[in-house]
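[1] any chance you can model this:
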Amino acid sequence: MSKRLLIPGGCLVAVGLMLVLLAGPIQGLEERVLTSRYAIRGEIQADTNLVILYFDNDDIASLGGWPLTRNYYALLIDVLTRSRVVAVGFDILFGEHNLQFPEHDNLLALTTAASGKVVLSSYFRVLPSESSPQNSPDVRISFLPSLPGSRSGTGLQLPFTELASAASGIGHANLVDGAMGAVPLFVRSGPGAVPFFGLEVLRVALGVDRDEVRVEGGKMSLARSQALYQIPFDEHGTSLLNFPGPISVFKRYRCIEVLRSYELQRMGLNPTLDLTSLEGKIILVGVIGEGRSIVVQSPFDRRFPSIGVQATFLDNALTGRFLSAPGSIVSIPLSLLLVGFALWLFGRLRFLTSFTITAFMLLVYGVVTQWTFVSWGIVLPLAGPVLSFLLFATGAVLYEYGMVRKTVGRLETDKQKAESELRARELKLQALERELLDRRSRAGGESRPGDLEEIQRYKEEIRTLSARVSDLVKFEPIAENDTGGGVFEGMVYQASGRMKETVELIQKISTSDANVLVLGESGTGKELVAQAIHHLSPRGKRQFVTVNCGALTETLLESELFGHEKGSFTGAVKDKMGRFEFADGGTIFLDEIAETSEAFQVKLLRVVQSGEFERVGSTMTLKVDARIIAATNKSLKDLVQEKRFREDLYYRLNVFSVQLPALRERKADIPLLAQHFVTLEDPSFAISSTVLDAYLQYPWPGNVRELQGSIKRAAILAKSEKRSLIQLKDLSEEIISSLKGQVDIEDQILELLRNKKFSRSSISETAEELGGLNRGTVAEYFRGICFKYFFESVWDKELTIAGIAGNQNGEANERVMKKLSEYVGNVVEGVQQGRSLEDVKPSLKAKYKNLPQRYHTILDEVIRAYLDGKWR
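    Alright, predicted model coming up:
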C-alpha cells in the first residue's frame, strides 16, 4: 500500500475495529440517544380503541387483600362481555388452583369459556438470548411451526388446566432483557411457538384464526375485512415498540369502578362510568400498584407497569407505528462513510474548514435521524457515527499537531543551522576587520592584497545568511503606542498613514447625496470606496448597482444603463429595465467612466443633471433618484483639456473627489494588508520577515489587488508543502528579484539618516521618503544598524560612531553617540556580567521584539561580549 493511502486506510480500519469491539457499549449509548429522541418528540395520542382496566393497592385492600378471590375476575369478564368488548386480555397469571375456593376457579373457567374473548398470560422461566433447541412438551396454545431464528424458552408457566382450556388464547409476557422496548414476538416451545401476549390479544380482537396468520418478509400479517395489520420483526423474532408516552396517555379505568357502575346500572341508577363506551374496545386487565405489579424502564418512566408494554404493543399494531432499527448493518457502513468523507475533505481543505463541514454534516444527520424517527419510526444509528467522528477528529487533531510540530522542528533546525553559519561568518569578519585595523595602526603598516575583497565577500555571505534566517522566522508587526491600524468598510490602513485622510473624507461626504468621483490607479480599491460611501449614507439599505463602462460597447452600455423596449433592436425580445432604474433610491457606481465616448457622455449628462432618461426604443421619459459615484484610473482633467471628456459632465460628477494613493505610496499599510490577506486565506498562516522585506521593496504596479493575489498564490504553495509560514520561495520571480535589484533597505535608511544628520525628525522624515514606511520600522532598523557597527568595530564606540555617521561633523557624531549609548545601555540594563548568554537570554526577550530578524544574531554577540567583560 502506498504511503498516501496508508493513513486513510489505517483510520478506516481503526474505526471499524472500534465499532466491532465496542458494539455493546455503543448499543447502550444508542438507547440513551433513543430516550433523548422520545424527550424531543414528546407524548403522542394513544389509540382510543384500547382501554386499560386495573386494580391498585387501594382497590386490592378494599376487596380483601391479595390475592383477590377469582369470583371478582369472573364478574369482570361477565360485565365486559355484556358490554360487547372485542377482547379481554388478563396480564395476571392464574397459575395454581385456589384450594380454599375451588368454586371460584370453576366459575372463572366457565365465564371465560362463555365469553369466547378472553386471552390469558403465561411466561417462560428461562428465555435465552440466542436460539437453541429445547425438548419442552407441546402445548395447545403453540402455533406457527416454522419460525427460523426465534428464541427458545424453557419452563413455560401456564394458567391452571381448566382455565387454559377455556381461554380463546394464551400468550407469553416475557420481554428481552437489556433492550428497552424490545419484545419477542414469538418464543419456540417444542415443535411450535408461543405468541406474545399482546399479539394473541390482537388476534382474538380481530377474530383471526391461527392458521390465517401469515409470516413473510420479516413481517407478521393479520387481516380482517379490508384492514391489514402488519407487525415487523428482526432476525431474532423481536419487535421494537414505539412508546406513545407514559401510562397516562392510555385510556384507563379502575376495575372496581367498572364493577360499581355495572351494579348502579342494574339498580337503575346513574353509573359513574358509561359501560356502553367500552363497546368494540380491546380491554387489558392488570395490576398497577407499588409492590404488586412488574415494572420496566421506558423512555418516559423508569417504573413503567408491564401492562403498559402490552398496551404499547397493541397501540403500535393498530396504528402501524412500530419502530424499525437497521442496527449495525447500517451503523458500521455509515460510520465508515462519514470518516471516509472527512478524510477526503481533510485532504483538500483547511483543517478547521474540514472539521466544521464534517461536524455540520453530522449535525444535519442528527436532525434527519430525529425526523425519520418521528415521521416513520425509523431509528437510524447516531452514537456509532458520532463516536467514529470523535475518534477520527481526535486522531486528526493529533496528526495535525504532529505535522505542525514536525514542520516547526524542521524550520527551527534550519534556522539554528543558518544562525550558526551566520555567527561564524560574523566572527570571522570581526577578526578580519580587527586585523586590518591593527596593521593600519602600526607605523608604516599596509593591508595585504585582497583583504578588502575578502571582507566584502564575508559581508555578502552574512547578508545572504541573514536573509535565510529571516525567511525562517515569522514576521511580527511592530506595535506603536501613538498609532494603530484598522479596517474601515473592508479597507485596511495604518491610522498614521496616507489613507487616514481618505477615510476621514469618506466619512464626511457619505451622509450627503452629492455625486462623487473616485480617482486612483487600477487595483487601489475604488469600488470598496464606492461601497463604503453607499453603506454609510442614508441610502445604505437600498440597492448598490455596479456598471463597468469600459467592458461594454457604446450600444450595449446604453441598453445596460437605460434599458430598452421590446423590438428596439435585433435580439430585444422583451422589455428590459436599465441599471439606473434598478438603482432608484440607491446608488449606482460607474467604473472606468473615462472609457465612454463623447456621444454617450451627452446622454449621461442629462441623467446626471436631472435624473431623466428614455429607454432605448422608447419616447416615454423616466425619472430616477440615484446617487452617482464614478471612478477612473485616468486623469479626467487631462482628458478634458484634450477634448476627450466633456467638461460639463466632469464638473457634474466631481462634486467631491476621493484620490486613492498607490500602494507604493503607502508602504506603512503593507504589513497590515499582508497580515489581513494571510488571515483571510488561513488564520494559522504567517509571512516571514524576508517576505515582508520583499513586499516593502516591490513597487506594486497592480497595487492592493496584486498584493492579495501574491499572498493567495504563496499560501497555496506553502499549503502544498504542509507549511504555515509563507517564505521567499513562495513568491513570484518578479517580487523576489526586487530584493536583488534594489539597494538594501538597511543601506537606504542609513543613507537618508546621514543626509539628515541624524536630526530629531530624521526617523519620521526617512519613513515618509521611503513610501510612507512605518516610523517604528525605521527606528528598529537604525537600532539594528547600531548593533551591527558596534559588533564590526569590535566594541570600539568611537569607531562605531564614525562608521555609522560617515564623513559627518561633530554635531552628527554626538547624536549618533547619544543613540548608540541609549541602545546598548538599554539592552544590558539590569544584566550582571559573568553569566552565560543562555542564562540571561530568556529575560531579555523584550530586547529582541520588533528588531528585524537579520540583527538577532548580532544582538546575541553584543550581549555575550558584555557578559564576558569586553565592553562596558
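[2] make it CA atoms for all contacts and neighbour counts henceforth
    Fine.
[3] please enumerate the strands of the stretch 651-800 of the chain.
    Along the stretch 651-800 of the chain, counting by DSSP state E, counting those that start in this stretch, strands occupy 656-659, 686-687, 725-726.
[4] in the stretch 351-500 of the chain, which spans are helices?
    Here the stretch 351-500 of the chain has its helices, by DSSP state H, counting those that start in this stretch, at 351-376, 383-441, 451-470, 499-509.
[5] this one next, for a side-by-side:
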Amino acid sequence: MSYFQKIKNIPFVIRALSLAAAVVIVLFLSGPTNQINNFAKNIFHNIAGSSQPDSSIVLITINERDIESLGSWPLKRSYYALAVSQLNKAGVNKIGIEIFLSEGTAFQSVYNELLNQQIEKSSNFVLASLVSGLKYEDEKFTADSMLFPSPKIENKNIKSGHLNFVQSDGIYIPKLLIVDEKIEQSFSSALFDSEENTNQDLLKVNFNISWGSFKKYSLLEFFETAENPELLKKKFGDKIVIIGVSDPAIAKTIQTAFDDKFSGIGIHATALNNLMKNENINFKHNGFSTVIFLLLILLFTYKIENIHSIKYYLLGIPLFLILSFFLFIKLNIEVNYSAFIIPLVFVSAARFVNYLFEKNKRLSSSISEADILKAALKAKEINLERLQKELDLKTDSPPQELVHQVLMLKKEIEQLRKNENDETAEVYNQEEVQNFFGLIYKSKIMRDVVSIVQKVAPQNATVLITGESGSGKELIANAIHQLSERKNNNFVAINCAALTETLLESELFGHVKGAFTNAVAEKKGRFEVADKGTIFLDEIGETSENFQVKLLRVIQSGEFQKVGANETQHADVRIVAATNKNLEELVKEKKFREDLYYRLNVIKIYLPPLRERKEDIEPIVNFFVKKENEKLSISKAAMQQLVENDWKGNVRELESVIKRACIFASAEKREIIKLNDLPSEIVKTDKTNLEALILESLREKEFSHTSINETAKELGDISRTIVSENFRGIVFKNYFDSNFETDSAAQKISASGKEEVVEKVKSKIQTYLKNINKDLEKMNSKQFDEIKSEFSSKYKNLPQKYHFYLDEIIKHLILKIPR
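    The predicted model follows:
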C-alpha cells in the first residue's frame, strides 16, 4: 500500500501541521475568528428574521432635519427641557437622554437651569455619562476617570449611566463600573434596574432587532404630537423613552445583520430590550465549545478514510449548523463557531491536496495503456527480429510453423503500429486554414467558391446555390448577405421542403386574420420581414408548381399578397435559393417551371461535397473538436479514418460524429479522441487495444495459473496487477453483456471448445462475484451510492472504462439480497 493511498495514512507531519495551524488561528488570531463568528451570527439572524422589541420602549431621535430646523449642533438644552416637560405630562415610566451633556459654554448654562428643573420633577430619569481609559484588569473593568453630565454635577441625586462599550466580535457593555470608589451602571442597566448593584458582568448585546422595528419619532414629530395631549398620552404614557441622536454625521453607527448603519441610540435601546426580555448573548461557553469542537475535528480527521467518504461531512456539518442555530436563536447561547469551521477547512484542504497528490502519483507511477502497447510493440519487434534471423538461416527448407510465426508477428506489429498512431495527437498547419463566415476550408476548390461569393455578394442579383445536403449552403447564403449592402437588415432563412404548400405560402407571404382555420391574428410573412434584406429559400426544388407561380411574381416585381388578402404588398428583397436537386432535369420533366429556373439561375454557385475536398476534412474536424472541448485533440489514426470516409451527409454528418466522439472521450477523462470513439461503420480497420492483447494472450495460454504472469512478461514485463485488473474488467464487461449469465460470459471470454478452459474462466467469474457478495452482506445499507463509497478499493486499480460494468453488477447483486 502506497504512502498516499488512503487519507488515514497521510504522513503525520501533514496532519499535525494542518491541525496545528488551525489551532493557532483559533486560539491566537482574533481577527479571522471574529470575522467568522460574526458572519455565522449574521447568517443565523437573517434566517430567523428580526424580532420585535418590547412595546414599552420608544425612541425620540434627533435626525439631520431636526438639527437643521432647530439650529446647529449641539441643540439648545431648552429643547430637551421642553421634551422632558411634555413627557412628564404624558406620564412616562422612565426617561433616558442618550446624549452626553457636558458643562458647555455660558450660553448653554442659561438653558441648563430649565433642564435641571424638569429633571428634578421626574422621579425616573437617567442621564448619559462617560469614562476615559476603560480597561479590563483582575477580572473586572476599571477606568482612569469618570465624566458626569453637567446636570448631575449640580445635583448628585440625578441618576446616570455610562455609554461606554467594547467592540470586538460583538458589542460588550460593562453592566457596572467602579471608578475612584464611584459606582456607575451602564445606561441600559440604569434604565432597567430600579436600584444599583455590584454585579460587574459584561452584557453582550444581541442585535436580533432591526432599526426599523423600533417604535420611534423624530424630535419635530414628537413636538407636533405634544400639541395633542390625548395623543401624547396614548403614544408615550407608561413608556420607557430614550432621547438620542440618529444623524450619522454626529452619532456613531455600526453594522448589524439587518442594517448597514445601526445608530448609536439603537445600541443602548437594544441592550435595554435584551435586559427586559433576558435575550442578551450568553458567551460564557466559548472556551468549552472551542475544546469540544477541536476534539470533534480531531476525531473527524481520523474517522474518514478517504475523500469519497462524504457521509460524515453530510451528517456532521448540517448537525453543527442546526445545533448552533438552535442554541443562538432560541437560547441566546453563543459558541465559538470558528473552532469548528477553521479546522474543518484546513483538514478538508489537506485531504483534497492529498487526494490530488495520490491521484498524480498513481498516474505517474503506473503504466498507461499507451505505454503498455508501446512496450508490447517493442517486445514483438525484438521477437520478430530473432525469428527472422532464425528463418534466414534455414533458407533450404524453413519449417512452416516458423514461417507462420513470422507472418503472424508481422501482422500483429502492423496492428500495434496503427494503435500507436491512435495514441498520438494529429498536428496540422493552422496557417493555411480559413474561416469564411463559419465555412472552414483550405482547399483550392473552396477558395474558388469563396472568390465567386466575394464577387457576387455586393451585387443585387439573385443567386442559386447547388450542392448536396449538409454541405453548407446556408453558410454561403449568409456570407452573401453579410458581404452585401443589405447586411444591416434581416437575413431570413426558410426550408421549403419542411412545410406543406399551404403552410409555406402562409409562412412566406403571411396571412390576414380569418384567412383559414386557426388564423386568429394577422401574421407577417418572411418576405415582409426580410424587406431591404435577404431571404434564403432552401430546397427550392421541393416546391409545387402553384407556389412557383407566386414566387415568380415576387422575383419579377417584388409584389405579393398575404393569404386571404386582396391588397398587394411590395418587398425589396434579395433572393438566394438553394437546392440539392438537378433543376435542369426537373425542368425537362415539367416538375419545375422553366421561367422560374432562369429567374433564379442568374448566378449559380456550386458547393462541392466533402468527399470532393478531402483536404478540408482535417481543419473542419479540428474546428468542431475545439468547439466542443478546447482541451481535446484527435489521434492520427482517428483523423485518417475520418479523411478516408465518404461522408454522404457531408459536414452535417461529420459534425454529429465529432460531437459523439468528444462525449465518449470526455466520459473516459481522456484528452485525445481515439478510433474507439468513432462509429463502427466509419472505422474500416481492426482495432488493436490492450483489452484485445490481454485476452488473446490469456486465451493462447488457456487461462492457466501462470497465464497472468506470462502475459505481463510478454507485454514488455509490465506489472502483473495491470494484467489481472484488466482481466477483471473484461470479466465484468462480458458478464454484463451476457445479461448476468455466468455460463454465457465464460464461453464468450474463453472462446474455446474445451470444457476445462471454460470451467477455469467460469471459476474466475464466480470468485469475483463471490467477493462482491461477501462485502455486500456486511453492509447495512442497500443504497448504491453509499455502497459504492465503501467499495472504493474495488474500483481503485480497475481501469476507468470498466467502472460502469462494475456499477451495474453491484446494482444487480443488491436486488438479489434478501430483504
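[6] care to give me the TM-score?
    TM-score for the superposed pair, counting by TM-score structural alignment, normalised by the length of the second structure: 0.52. Supporting figures: 519 aligned residues with a Cα RMSD of 5.7 Å.
[7] let's have the helices of the stretch 351-500 of the first structure in TSV, adding distance to Thr679 of the first structure and mean neighbour count.
    Output for the helices of the stretch 351-500 of the first structure, formatted as TSV (distance: least, Cα to Cα, whole Å; neighbours: other Cα atoms under 10 Å):
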stretch	distance to Thr679 of the first structure	mean neighbour count
helix 351-376	13	16
helix 383-441	18	16
helix 451-470	20	17
helix 499-509	21	16
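[8] nearest to Ile858 of the first structure, of the ones you listed?
    Of all the helices of the stretch 351-500 of the first structure, helix 383-441 sits nearest to Ile858 of the first structure, with 7.7 Å by Cα to Cα.
[9] what's the angle between the closest one and helix 351-376?
    170 degrees (axes from the mean of the first three to the mean of the last three Cα atoms, to 10 degrees).
[10] ok, back up a step: buried deepest among the strands of the stretch 651-800 of the first structure, which one?
    strand 725-726 (a mean of 26; mean count of other Cα atoms under 10 Å).
[11] what helices or strands is that strand leaning on?
    strand 686-687, helix 703-720 (3 or more Cα pairs under 8 Å, 6 or more residues apart in numbering; DSSP states H and E).
[12] and the strands in the stretch 451-600 of the first structure?
    Counting by DSSP E, counting those that start in this stretch, the strands of the stretch 451-600 of the first structure are 485-488, 491-494, 516-519, 544-548, 563-564, 576-577, 587-591.
[13] could you save the strands of the stretch 651-800 of the first structure as CSV and add columns showing distance to Lys251 of the first structure?
    Below are the strands of the stretch 651-800 of the first structure laid out as CSV (distance: least, Cα to Cα, whole Å):
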stretch, distance to Lys251 of the first structure
strand 656-659, 79
strand 686-687, 69
strand 725-726, 70
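[14] which residues touch Glu426 of the first structure?
    Contact analysis of Glu426 of the first structure by Cα atoms under 8 Å, 6 or more residues apart in numbering lists Tyr458, Ile462, Glu792, Ile858.
[15] now the third one. Nearest residue, chain neighbours left out?
    Distances taken as Cα to Cα, 6 or more residues apart in numbering put Gln430 closest to Glu792 of the first structure, at 5.2 Å, once the chain neighbours are dropped.
[16] returning to what we had before: mean neighbour count and distance to Glu400 of the first structure added to the strands of the stretch 451-600 of the first structure, as TSV?
    Formatted as TSV, those follow (neighbours: other Cα atoms under 10 Å; distance: least, Cα to Cα, whole Å):
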stretch	mean neighbour count	distance to Glu400 of the first structure
strand 485-488	14	32
strand 491-494	20	31
strand 516-519	24	46
strand 544-548	18	43
strand 563-564	22	55
strand 576-577	16	53
strand 587-591	26	45
